[in-house]
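[1] Quick check, what structure comes out for this input:
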Amino acid sequence: MRVSSRPMHALRFRSMDRYLPSGLIDSENGGWWSWADNVLTPEMAGAIGDADIANWSGTDDWQAIQDALDAHIYFHIASEVCFRQSKTYRVTKPLHLGYGVGRPTCARVRGPGIARRGENSFSGPIILCDFSNAPGVAIQGGRSVRWKGVGLKGRNFAHLVNNHMGAVGGASIDDTLGPNWADPSLDDRADTRYAPYAAFAIDPYAGARPGTSYPDVSYPSFLGTVAQYEKASSSDTLISDAWIGGFVVALADQPCRARGSGVCTKLQRVVIEYCKYGISVGNTQSRNVSIEDASVRRAFCFLTNKTCETKSGVCRGSILNLSLIECLNIFSLVPGHCFGQLEIVNLDAAGLWRIGDIAAGAPSAGGLIFRGGRFDFASQNDARGVPAKMLDSANPAINVKFDGGQLKNFRSVAMLDLTCADLEINGTDFRPADARDSWRFKSPQTGV
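    Have a look, this model is predicted:
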């Protein structure tokens, strides 16, 4: 579409003719044209998508993809940025879905999604994040942001794969130690509290700048002079149908010093592989972090609210139909005001080493409930050893309830470090590695 003045976004060009929309002749300059199609792909902004997923080679498509995102978000060019082809795109800087400046922004990114179970060769479009000092995608100041069907691969992938981290048969190095899950060659800040190497980081630039922080952002000129931190927060972000692999954290929910408004993040049908942490929640106002039909493979810990950020993330609501495959820990949590009632329904966990740990904190009004599900502790073996406690809790603890389900293949004693008042077991089947010693706890209410 021909326009009367130079567009501020990057999706523009200048023609050689000198006619203006008014019909007058501009004797010195050509005419300006702006993107007017309802479809916007990275290729239309100049992306090539020729990266080699194994060798980390190919064109740096960061500028083209970021130009497309900025044009869509700030100038309403097209209804979404669409990755229509299953290509691999290499980027050397983080992609920004909004900058947290001015009014809240909305972004839509869509691709064809995961094929099969998310293996590298069946993952749909993949963005190779060829850096480790910043998040792959930063979502800042957004409202109802939607990211669907486009995967991310990070530089921590090879370290975890080559050392067989999380494998039931044992790893090349001690994978029961959290620090070993971050490649030593990553940037020094990759496994830190306020600047973790995350696939997705929501509101990483909110609040005051911490001592260890992400690098400065090169803001587009149309925003004017912009400070690096103290940015607006987000709400109602949905990430779905995407593959994530090779980061320290797959999703870091507010890795910042702010305690902003409700984040209300949602994950649906996301496959996470070879990451130290699956989800890290850091905001006391995060409300319900909704997780549904997710699959996590080869992780040190699936869920934490005490590792990154303010170490006080609110975890409450329901986690539905979660599959864990060779993940050593389900959770690492702190109770108190930052822990509501969290319910995990129909969990299927194969290759566990421990359930997790609960740190010291104020008593919680809620609790942790497991409804149904299967806990297979196959990683308790001669190669890895047996943890001192399957569930390690510091007083005062939160209430933990097992309602049905099965705990199996653990060695010797199922050590759950909770007082009788804090632990409730109703109709749960305990089946150690020696099946001759299986037993079931009955409900004191029903006797079943």
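[2] CA only for contacts and neighbour counts going forward, please
    Will do.
[3] How is the spatially closest residue to residue 349 that is not a sequence neighbour classified with respect to secondary structure?
    Taking CA to CA, 6 or more residues apart in numbering, and ignoring the residues beside it in sequence, residue 349 has residue 324 as its nearest neighbour in space, at 4.5 Å. Of the three states, residue 324 takes strand according to DSSP: H, G, I helix; E, B strand; the rest coil.
[4] how many neighbours does residue 324 have?
    26 (other CA atoms under 10 Å).
[5] Now do it against residue 73, distance only.
    Noted for residue 324: a distance of 35 Å to residue 73, by CA to CA, to the nearest Å.
[6] Could you do residue 34 as well?
    Residue 34 sits 15 Å away from residue 73 when distances are taken as CA to CA.
[7] try residue 431
    From residue 431 to residue 73 the distance is 53 Å (CA to CA).
[8] for residue 277, same thing?
    For residue 277, the distance to residue 73 (CA to CA) stands at 30 Å.
[9] Pick out whichever of those two has more residues nearby.
    Neighbour totals were compared for residue 277 and residue 73, and residue 277 leads with 31 against 21 (other CA under 10 Å).
[10] Show me what the host helix or strand of the more buried one is packed against.
    Assigned by DSSP states H and E, residue 277 belongs to strand 271-281. Secondary-structure packing of strand 271-281 (3 or more CA pairs under 8 Å, 6 or more residues apart in numbering; DSSP states H and E): helix 157-162, strand 243-245, strand 249-253, strand 295-304.
[11] here's the other one to compare against:
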Amino acid sequence: MIKSYFIFLFLCLITLNTKAQNPNWSVNTASYQYSMTFTSFLNIDGRTLTSLDDTVAAIVNDEIRGVSSVEYVASLNKYVTYLSVFANTDNETISFKIYDSTNDNVIDVVKNQDFIIDGNIGGILQSFSIAKPALNAGAILNSFAFSGVTSTSQTITNNKIDIVLPFETNLTNLIVDFSLSDGASFLVDNEKQTSGVSKQDFTNPVIYKVLSEDESKLIAYEVNVTIETESSNPSEIVLTSDFGLFVNKAPLLINLETSTPLTNLLKETISVTNAIVLSVEKNNDLNYSIQIVPIQQGEFSIELPKNSVQSTGDVGNLASNKLVFNYDIVNPYVLSTKRNNPIDEITDNDTLEFIVIFSEAVENVSVTDFESVSDSEIALTKETDSKYIVTITNIDDIKGAVSLNIKETNSIKDKASNVLLNSVINPHQN
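    Next up is the predicted model:
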């Protein structure tokens, strides 16, 4: 009885002290000519793996092609793996398995990567994520403000944030409130910030970076904070138009609303690209009508940069919003048509399928815009804004050429409302 007790106790002690062991993953590097490297991090169910016994394996054609364990990088307080993957040919598909030592479990990761000879993916800051489930790739700054301080104005353009704070605000110790895409991180000098907690000196511009949860995207924002002077009252200018993004007529009428009267709004003070300012008409102290004309086809825009005009007291304006348009006066047309199925010119099929490609993106394309031989039936499938599949059926009794035409009167237009040039699609022998 005593002997049995000691055997049982011995087995219990072995069980309690047994450490979870990595699976028997290994790779014979001498069998392969080429390699590529990954700097990656491992994540299971939203938990980044931090044990030095946690391991990742790269799999190609059910073979182990690379193995690496987690390492700690003190400079960024981060756990990564330096994974080398080996192959003899380019473009092989790599999949991944993770060994989670905490739970003594091997997990298949639903993520693939093509092998690139001498390729290098990921870095210490932006590591390649190997995770199950996949992490969020969004890197969006939804909001940015200061705790306890209401800004006088704020503009965000081209990843640049300009903020004006009330007179006598202390810029040296401001607490930032922000919101980001799910799981994303907000960084200053690669140090993670906490909304409502982290403090920053904004005496000079500060570069913030939004890093997506999966670390695939890193977007930088330059934040410039200024203090309004005691007597300043900068004009807030808003530009509006009844025109949409695509236009085919000129001139365009732009409406300008200002929060304070302006003293020097002239054609020369308005910033336009690929356009000229035709006229500026003052309707009242706070409203103007501006006419602009695009110079040539393509994108054109209008805006008033910061301090381009002044209000009473020679106080410059805040930057206006930017209106962007696309000038298009070219009518769309049928660029090409090709028999898709069957491809033989002469056929006895009851169904003919054509690929119709327009010269640009078009709208309002419907089956009623097409016509063919008498009693035939037409079906339409949109593949892209400029590519359509047209199917003709019920033609088994037809002997001779089967034509497919676009009706002279149709509803097809491009995004700028230019109507379709009349086109006849070549007939095909049936």
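[12] TM-score of the superposed pair?
    Between these two chains, after superposing, the TM-score reads 0.21 (TM-score structural alignment, normalised by the length of structure 2); 154 aligned residues with a CA RMSD of 7.4 Å.
[13] re the thing from before, my read is that the residue nearest to residue 349 of structure 1 contacts residue 300, right?
    No - the criterion here is CA atoms under 8 Å, and residue 324 of structure 1 misses it with residue 300 at 10.9 Å.
[14] Count residues in the vicinity of the nearest residue to residue 225 of structure 2 once chain neighbours are set aside, would you?
    Leaving aside its chain neighbours, residue 225 of structure 2 sits nearest to residue 163 (4.8 Å; criterion: CA to CA, 6+ apart). Other residues near residue 163 of structure 2 come to 19 when the count uses other CA under 10 Å.
[15] And for residue 426 of structure 2?
    14.
[16] helix or strand for the nearest residue in space to it that is not next to it in sequence, which one?
    Nearest residue to residue 426 of structure 2, sequence neighbours excluded (CA to CA, 6+ apart): residue 403, at 6.5 Å. Element membership of residue 403 of structure 2, judged by DSSP H and E, is strand 401-406.
[17] likewise residue 64 of structure 1?
    Using DSSP H and E, residue 64 of structure 1 sits within helix 62-75.
[18] List the buried residues in that helix.
    With burial defined by 16 or more other CA atoms under 10 Å, the residues of helix 62-75 of structure 1 counted as buried are 62-74.
[19] What of stretch 65-81 of structure 2?
    Going by neighbour count (16+ other CA under 10 Å), the buried part of stretch 65-81 of structure 2 is 65, 66, 67, 68, 69, 70, 71, 79, 80, 81.
[20] now for those residues, which pair is the farthest apart?
    65 and 79 (21.9 Å; CA to CA).
[21] Check whether residue 15 of structure 2 sits in a helix, strand or coil.
    helix.
[22] Residue 336 of structure 2 too?
    strand.
[23] what sits against the nearest residue to it once chain neighbours are set aside?
    Nearest non-adjacent residue to residue 336 of structure 2, counting by CA to CA, 6+ apart: residue 357, 5.3 Å away. When contacts are counted by CA atoms under 8 Å, 6 or more residues apart in numbering, residue 357 of structure 2 touches 334, 335, 336, 337, 386, 387, 388.
[24] Roughly how far does the first one sit from residue 380 of structure 2?
    According to CA to CA, residue 334 of structure 2 and residue 380 of structure 2 sit 15 Å apart.
[25] cool, the last one as well?
    With distances defined as CA to CA, the gap from residue 388 of structure 2 to residue 380 of structure 2 amounts to 7 Å.
[26] now the second one
    Distance from residue 335 of structure 2 to residue 380 of structure 2, counting by CA to CA: 17 Å.
[27] quick one: which of these two has more around it?
    Comparing residue 335 of structure 2 with residue 380 by other CA under 10 Å, the one with more neighbours is residue 380, at 17 against 13.
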